[in-house]
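[1] Structural data only, the sequence is not supplied:
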């Protein structure tokens, strides 16, 4: 079976969507699945491992790392012809123009299509003072996702919301690499290198540096805390980095990190702070929990479903800066024994989210949705489906 993944970007590590995408791709072969990728931005190195077609696009003026697809079904047709075979199934990772055109092409040719609801775009609007557009955005999203055969949602709260809109939503959480993200990477040298005092409580934020992550609250929290007692470490890049550096004097910006370097930053910190209220799933929150970090997160879909209040962290109203600061101070004041207990509970909770079990469920859904096509029931006029490992 050939699965065609359609994404705005396939640049490894660029955002949470691509991190999930590559977890899927890495496991396709072991499940006797072949994967191809259509994206507005591809990854030159990864394209040596996974067939990719970069679609015609223009660069976005604000988010320079992203591009917007420009074209229609003709471009999808050409991409499929370039691949030399027609996929059995489309997996859409974006409701933006590329995803919409791919869905239209799939529907015209009788090919099943599922989607993952990675991004809750309506929640982005308030961070850009565009709330008046919410009804239009929601209507557009409903029209797109209703046309899919199945929509996978990593948040149970958002799954219920989408089902109320008449969308065929199913709950499927993400996983995390519990071998990589582990308390064993804690490093005293890491703290020394950053000039952090032995008695200081290290606060960590990991994520893109964009206002949609509710980072005004992070600024507010940092300005409320006693900087003699706390250190703030920020991992990530984005268009507002220079603004944050100005608004958060004393905070340390480490840029983009991945792999062991990122795992060490998690494990060497004391509290993970994540005020984002636009998540569908808290990938970085789960990584922090796996690293044994108590988490202070926004009480919104995504991260809040991962954190047990007053057990592995605190869930705070998204715009309550004083609440965030109070929760951080409470965690910093824990005795060593209590702190160890919180870390142990965080790690245990994270171990329930394993990628191998998530992908086993995903691939079962693939076969369930694509069964008629896998059996050879293809509409006339399509290219022959052929791939070395397709059953």
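    Received it, and whenever you're ready, just let me know what you need. These numbers come from a predicted model, not from an experiment. Numbers count the residues shown, from 1 in each chain.

[2] Please count neighbours and contacts with C-alpha atoms only from this point.
    OK.

[3] Which positions within the longest helix seen in the chain qualify as buried?
    Criterion DSSP state H: the longest helix present in the chain is helix 355-374. Judged by neighbour count (16 or more other CA atoms under 10 Å), helix 355-374 contains these buried residues: 355, 358-359, 363, 366, 369-371, 373-374.

[4] From the rest of the structure, what touches that helix?
    Residues from elsewhere that reach helix 355-374 (CA atoms under 8 Å, 6 or more residues apart in numbering): 1, 23-24, 27, 31, 88-89, 111-112, 149-150, 172-177.

[5] Just the buried residues of those.
    1, 23-24, 27, 88-89, 111-112, 149-150, 172-177.

[6] what sits against residue 182?
    By CA under 8 Å, 6+ apart, the neighbours of residue 182 are 263, 267, 290-292, 347.

[7] To clarify, my last question referred to residue 248.
    Contacts of residue 248 (CA under 8 Å, 6+ apart): 219, 222-223.

[8] will you turn these into CSV that also has secondary structure, neighbour count and distance to residue 313?
    Output for these, formatted as CSV (DSSP: H, G, I helix; E, B strand; the rest coil; neighbours: other CA atoms under 10 Å; distance: CA to CA, whole Å):
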residue, secondary structure, neighbour count, distance to residue 313
219, helix, 17, 20
222, helix, 22, 18
223, helix, 15, 21
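
[9] Correct me if wrong: residue 252 contacts residue 234.
    Yes. Contact status for residue 252 versus residue 234: in contact at 6.0 Å, counting by CA atoms under 8 Å.

[10] Looking at those two, which is more packed in?
    Just comparing residue 252 and residue 234: by other CA atoms under 10 Å the higher neighbour count belongs to residue 234, 22 against 16.

[11] does that one count as helix, strand or coil?
    Per DSSP: H, G, I helix; E, B strand; the rest coil, the local secondary structure of residue 234 is strand.

[12] Next one for the comparison:
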């Protein structure tokens, strides 16, 4: 006898067509659950592309406030009482809260009042991002708040082993590893476009170093310039060009720092897949990722990935076999890893084939099934999170009281 379908509510302050890893993951999770026969309700901020009147889709669109420094992204806001009224009329079996902002907090409080099971996800290192935006004093308070928030849920899903270890070190508990997948039919080497490479000014034997992602301080993009210049100096006989795909608050500054690089802006769907596949080596210098979906997308596209040995790269790249890794923070080792890939055309070809072979086995269906299992487990009788306490009280506890892993 098959298990009954669930009424699942997903809460997130970001969702497609917004472009980021959280939105991409939530779309795959929600669509995957629907295909498995579940009723999925979405609670998120209203976006400019949404219709002015409510449609028939099972969702609640709330008011959004602009996120400072991130045009196009929002904090969501809705009252706890509005959610309680809605969920009394049509009660979900379980909530999945993907973001911990005002919207996620209201959903958590409403669910606790109504006795609805809650699973949370740790998708973004906000406590680390605050340092990049000159708000280092807030990092400690954010860590306290995030720890308080996630302790109030049945379990917290984390996407990588390195993220779980980091959170355990900071005193988080009840963490469950749930990885990410990739659409290897969309992202595949067959989408390589000679016409696009010609637009980039590259021939068959030229090298495209490519970066895909947000152009923001927390992505450590200053390393792109060092890496490009080192490659050009080490291999002056080769035509090596940097291709940057994405947008964000640091774009204008990067364009001044990298006048010879090509900035393609944000790309979507098949066009994004074509950009990936038309590159050769993918550079990913970020040190603040919970996972890094772009790493799997690059591997699936048949690129040789250079990244730090953490998050998605640590899980999916074998150094020298399917990519090249450096110890986190070692910029010289990162540059050396890129140059190693440029030394031998046959080695580069072999690494790219191995990358594609590995990524093609990392599909979403098994991850959706695993995610569903965690939601079902939270719904079991007798499963409950600790009582909800005031966040402000917990936020002032001294850091030294936090257990360390």
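    Looks like it came in fine. All values derive from a computational prediction rather than experimental measurement.

[13] now stretch 339-358 of structure 1: which residue numbers in structure 2?
    Mapping stretch 339-358 of structure 1 onto structure 2 (TM-score structural alignment) gives residues 348-367.

[14] what comes into contact with stretch 138-155 of structure 1?
    Contacts with stretch 138-155 of structure 1, where a contact means CA under 8 Å, 6+ apart, come from 95, 100, 103, 112-118, 122, 159, 165-174, 280-281, 301-302, 305, 369.

[15] Please list the members of the residues you listed that lie in strands.
    Mapping these onto strands (DSSP state E) picks out 113-116, 169-171.

[16] where along the stretch 251-400 of structure 2 do the strands fall?
    Ranges of strands in the stretch 251-400 of structure 2, per DSSP state E, counting those that start in this stretch, are 262-265, 281-284, 304-308, 324-326.

[17] Check the stretch 101-250 of structure 2 too.
    Counting by DSSP E, counting those that start in this stretch, the stretch 101-250 of structure 2 has strands at residues 117-121, 156-158, 175-177, 207-212, 240-245.

[18] For those, could you give me JSON lines that also reports distance to residue 75 of structure 2?
    Below are those laid out as JSON lines (distance: least, CA to CA, whole Å):
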{"stretch": "strand 117-121", "distance to residue 75 of structure 2": "17"}
{"stretch": "strand 156-158", "distance to residue 75 of structure 2": "21"}
{"stretch": "strand 175-177", "distance to residue 75 of structure 2": "25"}
{"stretch": "strand 207-212", "distance to residue 75 of structure 2": "24"}
{"stretch": "strand 240-245", "distance to residue 75 of structure 2": "25"}
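
[19] For burial, what's the neighbour tally of the aligned partner of residue 122 of structure 1 in structure 2?
    Alignment note (TM-score structural alignment): residue 122 of structure 1 maps to residue 127 of structure 2. Counted with other CA under 10 Å, the neighbours of residue 127 of structure 2 add up to 21.

[20] Quickly note the distance from residue 127 of structure 2 to residue 210 of structure 2.
    28 Å (CA to CA, to the nearest Å).

[21] residue contacts, residue 87 of structure 2?
    Residue 87 of structure 2 neighbours (CA under 8 Å, 6+ apart): none.

[22] SS state for it?
    helix.

[23] So what does residue 116 of structure 2 match up with in structure 1?
    Matched across to structure 1, residue 116 of structure 2 falls on residue 111, judged by TM-score structural alignment.

[24] cool, residue 59 of structure 2 as well?
    Checking TM-score structural alignment: residue 59 of structure 2 goes with residue 52.

[25] Against residue 118 of structure 1, how distant is its match?
    21 Å.

[26] and the two? which has more neighbours close in?
    residue 52 (25 against 20).

[27] residues touching the nearest residue to that one once chain neighbours are set aside, list them.
    Spatial nearest neighbour of residue 52 of structure 1, excluding adjacent residues (CA to CA, 6 or more residues apart in numbering): residue 37 at 4.6 Å. Contact analysis of residue 37 of structure 1 by CA under 8 Å, 6+ apart lists 4-7, 10, 50-53.

[28] and which of those residues is nearest to residue 228 of structure 1?
    residue 10 (41.6 Å; CA to CA).

[29] secondary structure class for the equivalent of that closest one over in structure 2?
    Counting by TM-score structural alignment, residue 10 of structure 1 corresponds to residue 15 in structure 2. Following three-state DSSP, residue 15 of structure 2 is assigned to coil.

[30] Helix or strand: which one has the spatially closest residue to residue 15 of structure 2 that is not a sequence neighbour?
    Spatial nearest neighbour of residue 15 of structure 2, chain neighbours left out: residue 23 (4.1 Å); criterion: CA to CA, 6+ apart. For residue 23 of structure 2, the host element (DSSP states H and E) is helix 21-35.

[31] Show the subsequent helix or strand relative to that helix.
    Beyond helix 21-35 of structure 2 toward the C-terminal end (DSSP H and E), the next one is strand 39-45.

[32] The helix or strand just after that next one against structure 1, how far on average?
    Toward the C-terminus, strand 39-45 of structure 2 is succeeded by strand 59-67 as the next helix or strand (DSSP H and E). Compared with structure 1 after the fit, strand 59-67 of structure 2 shows a mean deviation of 2.1 Å (mean CA distance after the TM-score superposition for structure 1).

[33] Just the angle for strand 59-67 of structure 2 relative to strand 39-45, thanks.
    Per axes from the mean of the first three to the mean of the last three CA atoms, to 10 degrees, the angle that strand 59-67 of structure 2 makes with strand 39-45 is 30 degrees.

[34] hmm, back to that, can you redo the strands of the stretch 251-400 of structure 2 as JSON lines with distance to residue 253 of structure 2?
    JSON lines is the format used below for the strands of the stretch 251-400 of structure 2 (distance: least, CA to CA, whole Å):
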{"stretch": "strand 262-265", "distance to residue 253 of structure 2": "12"}
{"stretch": "strand 281-284", "distance to residue 253 of structure 2": "18"}
{"stretch": "strand 304-308", "distance to residue 253 of structure 2": "23"}
{"stretch": "strand 324-326", "distance to residue 253 of structure 2": "26"}
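
[35] Can you say which of these is packed in most?
    Of all the strands of the stretch 251-400 of structure 2, strand 304-308 carries the top mean neighbour count, a mean of 29, counting by mean count of other CA atoms under 10 Å.

[36] What span of structure 1 is that strand aligned with?
    So strand 304-308 of structure 2 sits over residues 294-298 in structure 1, by TM-score structural alignment.

[37] could you pull out the helices for the stretch 151-300 of structure 1?
    156-164, 188-193, 215-224, 241-247, 259-267, 283-290 (DSSP state H, counting those that start in this stretch).
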